[in-house]
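S.K.: No letters, just coordinates:
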């Protein structure tokens, strides 16, 4: 049987969350690591937008990371990530929308000279402070176990934290910091962050996920 193909880039937070869902679902695929400055023609043929992740399966080509997560988990959800209240989707929308917008203008300030990066950082921080209050009640955003709301947002919080680690570590969000640290220390995170060489046509397939990718 032909495996789905996942075009991915290791450090991209969108690709990271797609890999998280595929690992949780235990859906084997062929991973093709892309170098963004040298995109393969096969990726562009499958998805002219030319960004990752892209999943090419027998029944569909899925071009957005959250849709890849839902595609995988709708087929197999052994950890119950989709079992969450509606507010979980609202949290994901908040991170994908205003938080990511502020993060981009903070992290890539030279590309967004029309905005003040310090103000953008503060705008993003206000959202994270609300997350910290929520995490003061439970180890995960919606209760005692992780759901899609956690796994679809943590990779972007990680990206934000890495822009200026000393500043991030000095902020008054101990519960958020604990949540992020637990994720980064997990076997699942380690498994999805394996380094793979750039994919070239004709090479042996790289199978994903690795055999051991649990929390």
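M.R.: Cool, got the structure. Small disclaimer: the values here were computed from a predicted structure and weren't measured.
S.K.: can we go C-alpha only for contacts and neighbour counts from here?
M.R.: Will do.
S.K.: could you pull out the helices for this structure?
M.R.: Along the chain, the segments classed as helices by DSSP state H run 13-25, 41-46, 65-75, 87-94, 100-107, 117-135, 148-151, 154-163, 165-169, 174-184, 187-192.
S.K.: Highest mean neighbour count out of those helices?
M.R.: Greatest average neighbour count among the helices of the chain goes to helix 13-25 (a mean of 24), per mean count of other CA atoms under 10 Å.
S.K.: Included below, for side-by-side comparison, is a second structure:
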């Protein structure tokens, strides 16, 4: 059987969220780990912009935006109802995800650069990120996850970026006034799911053996 192909990069947050959704969907795909400094010809042929994740379906259709990959995977199979189909919250989740993709991600990049280059405005950039972190803490004060006591698309879509935020100033983060967020993040980072989606595989070449990525039930 011909499987969908996922071109992925282990530590890229966008590729991580794609793998998270695919894992949660339990569908099987062929995983091709790449590095962006040596992009395979087959990957560029599928999507000339050359960013990950890229999914190539057996039909030849290409999906090369991380959120679209997540929605595709969970529309194929959503055993845990991460799309919250019974509560019709998808639009609201997409608004939150878009806010973090467009606004929080920009603030996070500035924060990371300020830490890396020892800039004097580190605290200012951290506080810009905290505006969004506080929103999540408020949600988690009421519920276990961002949209209730049930895990959703929003949780796994934001996870890679919250992980990045927590790693910028590790000591500050551990002492930060966000106990619910820290609990939420730890639950994910210590899960078998996270171990699986962060497994290191050999880089893909045309001669590589096929690597099947899926959650076995």
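M.R.: Perfect, thanks for sending it. Keep in mind that what you see is a predicted model, and the values were worked out from it rather than measured.
S.K.: that older thread, TSV for the helices of structure 1, including distance to residue 200 of structure 1?
M.R.: Formatted as TSV, the helices of structure 1 follow (distance: least, CA to CA, whole Å):
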stretch	distance to residue 200 of structure 1
helix 13-25	19
helix 41-46	10
helix 65-75	23
helix 87-94	34
helix 100-107	30
helix 117-135	38
helix 148-151	30
helix 154-163	27
helix 165-169	35
helix 174-184	30
helix 187-192	20
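S.K.: Out of those, which is closest to residue 203 of structure 1?
M.R.: For the helices of structure 1, the distance to residue 203 of structure 1 is smallest for helix 41-46, at 13.5 Å, taking CA to CA.
S.K.: By how much does the closest one deviate from structure 2 on average?
M.R.: For helix 41-46 of structure 1, the mean deviation from structure 2 after alignment is 1.2 Å (mean CA distance after the TM-score superposition for structure 1).
S.K.: who touches that helix?
M.R.: Helix 41-46 of structure 1 is contacted from outside by 7, 50, 54, 56, 61, using CA atoms under 8 Å, 6 or more residues apart in numbering.
S.K.: before we move on, what about stretch 109-122 of structure 1?
M.R.: By CA under 8 Å, 6+ apart, the surrounding residues in contact with stretch 109-122 of structure 1 are 102-103, 105-107.
S.K.: Try it again at 7 Å.
M.R.: Stretch 109-122 of structure 1 is contacted by residues 102-103, 105-106 when judged by CA atoms under 7 Å, 6 or more residues apart in numbering.
S.K.: Hmm, residue 77 of structure 1 is touching residue 25, no?
M.R.: Yes: look at residue 77 of structure 1 against residue 25 with CA atoms under 7 Å: they come within range, at 5.4 Å.
S.K.: what's the burial count for residue 116 of structure 2?
M.R.: By other CA atoms under 10 Å, 11 other residues sit near residue 116 of structure 2.
S.K.: Quick check: it vs residue 47 of structure 2, distance?
M.R.: Distance, residue 116 of structure 2 to residue 47 of structure 2, by CA to CA, to the nearest Å: 32 Å.
S.K.: Check residue 117 of structure 2 too.
M.R.: Residue 117 of structure 2 is 33 Å from residue 47 of structure 2, by CA to CA.
S.K.: Looking at those two, which one has more neighbours?
M.R.: residue 47 (17 against 9).
S.K.: Give me the neighbour count for residue 83 of structure 2.
M.R.: When neighbours are defined as other CA under 10 Å, residue 83 of structure 2 has 21 of them.
S.K.: With residue 145 of structure 2 instead?
M.R.: Every residue meeting other CA under 10 Å relative to residue 145 of structure 2 is counted, giving 20.
S.K.: What lines up with residue 202 of structure 1 in structure 2?
M.R.: Aligned against structure 2 by TM-score structural alignment, residue 202 of structure 1 finds its counterpart in residue 207.
S.K.: neighbours around that match, how many?
M.R.: 6.
S.K.: Next one: it relative to residue 40 of structure 2, how far apart?
M.R.: In terms of CA to CA, residue 207 of structure 2 sits 12 Å off from residue 40 of structure 2.
S.K.: And stretch 204-216 of structure 2, how far out from the chain middle?
M.R.: Mean-position distance between stretch 204-216 of structure 2 and its chain equals 20 Å (CA atoms, centre = their mean, to the nearest Å).
S.K.: what's the first-to-last distance across it?
M.R.: 22 Å.
S.K.: Please apply the same query to stretch 30-44 of structure 2.
M.R.: One end of stretch 30-44 of structure 2 to the other measures 17 Å (CA to CA).
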